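Asker: dropping a prediction and its sequence here:
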Amino acid sequence: MKVMRVTVKIQGRVQAVGFRHFTLKTALRLGLTGWVRNLPDGGVEAVAEGTREQLDEWLAVLQEGPPASRVEGMSIHRQPADGSFDRFEVRF
């Protein structure tokens, strides 16, 4: 199966609500590699590599977010994977 990369920026109430941990946990469950971090503007950015099916499921779950969050917008950029990640992690 072809591996792809997705960069996603999420806006809304997504900081101080467990969103990074939720993103990490979901990525690990789906077998994705990459990272997630908070942005200075109050959003969250994540980059993940996996199959189209894995990434589509991940994005659908992120759209919902954890219970305390409120996702108001997501920008998604798809590109070819380069295999530069060996795990999924939270970056600071």
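Answerer: That came in fine, so what should we check first?
Asker: CA atoms for contacts and neighbours, from now on please.
Answerer: Fine.
Asker: how about the residue positioned nearest the centre of the chain: what's its closest non-neighbour residue?
Answerer: Central residue of the chain (CA atoms, centre = their mean): Ala46, 4.1 Å from the mean position. What sits nearest to Ala46 in space, not counting adjacent residues and going by CA to CA, 6 or more residues apart in numbering, is Val36, at 4.1 Å.
Asker: below is an additional structure, to be compared with the one above:
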Amino acid sequence: MVRQKAVFAGKVQKVGFRLEISCIAQRMKLTGWVRNLEDGSVEAELQGEELHIDFLVKCMQSLKRASVNQLTITDLPTIEGEDSFTIEK
């Protein structure tokens, strides 16, 4: 089990990007959260199996209605007891 922060930049707001991340995260049994940043990027903290996080990131990079032109991934310490995935405003 790992926790990673992913910041997606490009055309990632107003295209259903956060909802798509949330849907995939829940299907992959990931926990964490996703939110829009003021600079137009989207930030997510994802916790779970590393292969599942990798799958989610690849899905988001290939999303047709969005365009990810920069991705930053940072490893974080895991959070014990986290049991859901949320979309933050």
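Answerer: All right, it came through fine. Since the structure is predicted, the reported quantities are computational estimates derived from the model, not experimental observations.
Asker: please, which helix or strand holds the residue nearest to Ala46 of the first structure?
Answerer: strand 33-38 (DSSP states H and E).
Asker: in the second structure, what residues pair with that strand?
Answerer: Under TM-score structural alignment, strand 33-38 of the first structure corresponds to residues 31-36 of the second structure.
Asker: who's in contact with the matching stretch?
Answerer: 13, 18, 21-22, 25, 42-48, 82-89 (CA atoms under 8 Å, 6 or more residues apart in numbering).
Asker: give me that answer again for 6 Å
Answerer: The list of residues contacting stretch 31-36 of the second structure from outside it, by CA atoms under 6 Å, 6 or more residues apart in numbering, reads Val42, Glu43, Ala44, Glu45, Leu46, Gln47, Asp83, Ser84, Phe85, Thr86, Ile87, Glu88.
Asker: mean per-residue distance, the strand or helix carrying the second one to the first structure?
Answerer: With the criterion set as DSSP H and E, the secondary-structure element containing Glu43 of the second structure is strand 42-48. Once the two are superposed, strand 42-48 of the second structure sits an average of 0.3 Å from its aligned residues in the first structure (mean CA distance after the TM-score superposition for the first structure).
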